[in-house]
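Enquirer: Next one to model:
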Amino acid sequence: MAPRRTKVYEGKAKILYEGPEPGTLIQYFKDDATAFNAQKKDVIEGKGVLNNRLSEFFMSGLNAIGVPTHFIRRLNMREQLIRSVEMIPLEVVVRNYAAGSISKRLGIEEGTALPRPIVEFYYKDDALGDPMVSEEHIIAFGWASQQDLDDMVALGLRVNDFMSGVMMGVGIRLVDFKIEIGRIWENDYQRLVVADEISPDSCRLWDIETGRKLDKDVFRRDLGNLADAYTEVARRLGVLPRNANNVTKPTLIN
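Expert: Predicted coordinates:
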């Protein structure tokens, strides 16, 4: 790895570097954990390795079923090669069960099955706390067009179908998740793709039998060891060997 790389962007959980070819970036997964808009912070050893592997697993699966993503391939324990995209400044949240903000906002008990998957949009702005916005706001302020919104809802629901099925198969309930979406320009033609990451940082995952939380709520709510929860998800999905212990101090090189 070249010692001097050009950093393009650093977020709370990842760093983007210039990629080896035009139109590519290298996405590096940090061990930093943040919650409540980075008011709560910690470093969870091994978290970046787990999220790199899990995001690879989900993005590869989506690519394989024809849902376009920015993911090209994993490079090593903490990095993956991705396509450079123009990010739409919205988070797309898909909810299957009530939890988190929808429970507080609408007074629905956590864990209640929703009548159908609900898609919500949040404006990406840390200073404002990523406020929820309506389609009316999005179109009025030019963040995305009506066609983009229709495509984003369709992408969110396809990701939900795929993720729900995969998780159900290993005894995990997909309560909700967040994706981010980017534009790729091919000549004058625009395509929307799933970008950022898909990992237990961006999903709520509950064990179907016990209700145990296997996602970032473990950190948000002080429910135990975050790396243990993520390791459990990775183990069940076959991303890590079943006998693997928590992947702190990883020795694998690939």
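Enquirer: rest of the way, CA atoms for contacts and neighbours
Expert: OK.
Enquirer: Distance from the longest strand seen in the chain to the middle of the chain?
Expert: Looking across the chain with DSSP state E, the single longest strand is strand 172-186. Distance of strand 172-186 from its chain centroid, counting by CA atoms, centre = their mean, to the nearest Å, is 7 Å.
Enquirer: Tell me the buried residues in the helix or strand following it?
Expert: Where DSSP states H and E defines the elements, the next helix or strand beyond strand 172-186 is strand 189-195. Buried residues in strand 189-195, counted by 16 or more other CA atoms under 10 Å: 192-195.
Enquirer: quick one more, to check against the first:
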Amino acid sequence: MKHIYTGKTKDVYALADGNYLLKFKDDVTGEDGKFDPGANTVGLTIEGAGRAGLKVTKFFFEILNARDIPTHYIDANIEDATMTVKPATAFGKGLEVICRYRAVGSFLRRYGMYAEEGQQLDAFVEVTLKDDLRQDPPISEDALDMLGILSKEEYKILKALTQKIGTIIKEELEKKDIELYDIKFEFGRIGADGQIALIDEISGGNMRAYKNGQYIEPLELEKLMLEA
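Expert: This next block holds a predicted model:
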């Protein structure tokens, strides 16, 4: 096993069989000691956050794989806080894709002249560049195509997958009376044909979810979702 990359919330290792191992850490993104799924810096460390994030990730990826939605997920070891995944190629230097159901966070900061806090949105898809230096700027379909990051045909696939996956996760949360406000995904190309697939993780650290109007912290989300 060879160490490849040290990330904010996960470390990446190459395995001898060509797959990769993701090691989940207890670091979460945020600012000033407060968790924020949209932040591009590590804000705090929460004991148990890595395993909690992996449990939720495993739960959702197994649902997606059972529905034949393309992902990089192979399996997970909760005790070791590791996930085995297929190799994937990023779009450019990496994209983040947000599916929004309510106006909060950076959407509200940008569009607050027109949007009210908590206003319902119709699975609005937003793509941003993974670029800490420029604070992850949003990018349009045309710009993605012109800059050679993602073709317009690929964008259509990406958007459709984002909304389909977002709906599945939203419906699963609703079974526990939890409302999904927004969720952040990452996609890449897998396999010889470069199929667009969901990569990275699907956890409380990637979403804003509320129950009875109260925000749910990542560790609490894992308990609500997975405990009987």
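Enquirer: ok, back up a step: for the longest strand of structure 1, buried residues please.
Expert: Under 16+ other CA under 10 Å, the buried positions of strand 172-186 of structure 1 are 172-184.
Enquirer: Give me the contacts around that strand.
Expert: Residues from elsewhere that reach strand 172-186 of structure 1 (CA atoms under 8 Å, 6 or more residues apart in numbering): 84-88, 90-99, 111, 152, 156, 163-164, 167-168, 190-198, 202-208.
Enquirer: again, only using 7 Å
Expert: Residues outside strand 172-186 of structure 1 that contact it (CA atoms under 7 Å, 6 or more residues apart in numbering): 85-88, 90-97, 164, 167, 190-196, 198, 202-208.
Enquirer: Stretch 194-208 of structure 2 now?
Expert: With CA under 7 Å, 6+ apart as the criterion, stretch 194-208 of structure 2 contacts 28, 37, 53, 56-57, 60, 70-72, 180-184, 186-190, 218, 221.
Enquirer: could you check the angle strand 189-195 makes with the longest strand of structure 1?
Expert: 150 degrees (axes from the mean of the first three to the mean of the last three CA atoms, to 10 degrees).
Enquirer: related to what we said a few turns ago, drop anything exposed from the contacts of strand 172-186 of structure 1.
Expert: Buried among those (16+ other CA under 10 Å): 85, 87-88, 90-97, 164, 167, 192-196, 198, 202-207.
Enquirer: Tell me which other helices or strands the longest helix along structure 2 touches.
Expert: Longest helix in structure 2 by number of residues (criterion: DSSP state H): helix 152-174. Applying 3 or more CA pairs under 7 Å, 6 or more residues apart in numbering; DSSP states H and E, we find helix 152-174 of structure 2 packed against strand 95-102, helix 141-146.
Enquirer: Can you lay out these as a markdown table showing distance to Tyr111 of structure 2?
Expert: Converted to a markdown table, those look like this (distance: least, CA to CA, whole Å):
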| stretch | distance to Tyr111 of structure 2 |
| --- | --- |
| strand 95-102 | 12 |
| helix 141-146 | 19 |
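Enquirer: if I look at Cys203 of structure 1, how far off is Arg183 of structure 1?
Expert: 22 Å (CA to CA, to the nearest Å).
Enquirer: What's the separation between the most centrally placed residue in structure 2 and Asp17 of structure 2?
Expert: Centrality entry for structure 2: nearest residue to the mean C-alpha point is Phe185, 3.2 Å, by CA atoms, centre = their mean. Computed as CA to CA, the Phe185 of structure 2 to Asp17 of structure 2 distance reads 26 Å.
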